[in-house]
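S.K.: Below is the sequence, then the predicted model.
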Amino acid sequence: MQRWVYLGLGWLMIGLGLIGIVLPGLPTTVFIILAAFFFARSSPALHAKLLAHRRFGPVLRDWEARGAIPRRAKAWAVGSMAAILMLSLVLGLPAWVIGVQVVGMGAGAAYILTRPD
């Protein structure tokens, strides 16, 4: 049963990652890393296929080997967070929403920026 749950979560992460390619503010890389995590526990063949992917494979292999995030991905992630925060300010969202965003995105940005390149 656990294998099927992990397999379903892996496919869900792939779907969210694909949506993130076209939807600003939704991170693709994080979802693909999570998909690799779930596939590693449910389907060695799908995990291997992700690791062999021409676009995502190198990023996943670096993540699995050293916890590394490419500098370009870091810049996009932190830049997207800043853009969403600026949009929230421009739209005049309530202060508590801005506060939650600052705390959440600040923690996410700190984590991303402390990973090796």
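M.R.: Great, that's in hand.
S.K.: From now on I want contacts and neighbour counts done on CA atoms only, so please keep to that.
M.R.: Noted.
S.K.: any chance you could map the helices in the protein?
M.R.: 2-22, 28-42, 44-52, 57-66, 71-91, 95-114 (DSSP state H).
S.K.: another one to put next to it:
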Amino acid sequence: MIKRSVLLVIGLISLVMGVAGVFLPLLPTVPFVLLAAFCFARSSERLHRWLMTHPWFADALNNWDQKKAIRRGLKRKAMVLSSLSFAISIAVVPLLWVKLMLFSLLVALLAFLHSVPELEDTP
């Protein structure tokens, strides 16, 4: 019961962050929505079903769920916006070890995104 509650809270927070990412250019949407889908699948069937059929997110979530791939344009956007977000964070943070950690996380994220298969963008 506690595990489901924790996953539900994490899913809701992730969904809020993902929705904010739709409107805020430096906040990535896709990772937060994927995390929300993961959490909802294990905590709330109703929220998971709602998220998987939502017009804003259904295409990307279903592509990931069924094909383990994302659209080329979405992949590029995620890479560019994540890079910009990390670059701003690295520029603002005064501690060298934090800058190195952020840079390492960026490299890992970009490597992961690069390894994800692409789907052709649909017009």
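M.R.: Cool, the structure landed. Bear in mind the structure is a predicted one, so any value in this text is a computation, not a measurement.
S.K.: Can you add mean neighbour count and give the helices of structure 1 back as a markdown table?
M.R.: As requested, the helices of structure 1 are arranged in a markdown table below (neighbours: other CA atoms under 10 Å):
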| stretch | mean neighbour count |
| --- | --- |
| helix 2-22 | 17 |
| helix 28-42 | 21 |
| helix 44-52 | 16 |
| helix 57-66 | 16 |
| helix 71-91 | 15 |
| helix 95-114 | 14 |
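S.K.: in terms of contact, does Ser85 of structure 2 touch Gly21 like I think?
M.R.: No. Ser85 of structure 2 is not in contact with Gly21 according to CA atoms under 8 Å; the separation is 11.5 Å.
S.K.: got any residues that touch both of these two?
M.R.: Leu27 (CA atoms under 8 Å, 6 or more residues apart in numbering).
S.K.: Any chance you could list what contacts stretch 85-102 of structure 2?
M.R.: Under CA under 8 Å, 6+ apart, the answer for stretch 85-102 of structure 2 is 26-27, 103, 106.
S.K.: quick one: contacts for the residue nearest the centre of structure 2?
M.R.: Residue closest to the average C-alpha location in structure 2 (CA atoms, centre = their mean): Pro31, at 1.0 Å. Residues near Pro31 of structure 2 by CA under 8 Å, 6+ apart: Gly18.
S.K.: at 10 Å instead, please
M.R.: Pro31 of structure 2 makes contact with 14-15, 17-18, 21, 37, 78 under the criterion CA atoms under 10 Å, 6 or more residues apart in numbering.
S.K.: can you name the two of those residues that are farthest apart?
M.R.: The span of those, defined through CA to CA, is set by Ala37 and Ala78 at 17.7 Å.
S.K.: list the contacts for His54 of structure 2?
M.R.: 48, 61.
S.K.: What is the aligned counterpart of it in structure 1?
M.R.: Mapped onto structure 1 by TM-score structural alignment, His54 of structure 2 lines up with His53.
S.K.: Distance check, that match against Phe37 of structure 1.
M.R.: For His53 of structure 1, the distance to Phe37 of structure 1 (CA to CA, to the nearest Å) stands at 15 Å.
S.K.: cool, Leu93 of structure 1 as well?
M.R.: 35 Å.
S.K.: hang on, the earlier thing: can you add distance to Ala60 of structure 2 and give the contacts of stretch 85-102 of structure 2 back as TSV?
M.R.: What follows is the contacts of stretch 85-102 of structure 2, written out as TSV (distance: CA to CA, whole Å):
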residue	distance to Ala60 of structure 2
Leu26	19
Leu27	17
Phe103	27
Leu106	22
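S.K.: And these, which is closest to Met1 of structure 2?
M.R.: Leu27 (31.4 Å).
S.K.: I appreciate the help and will end here.
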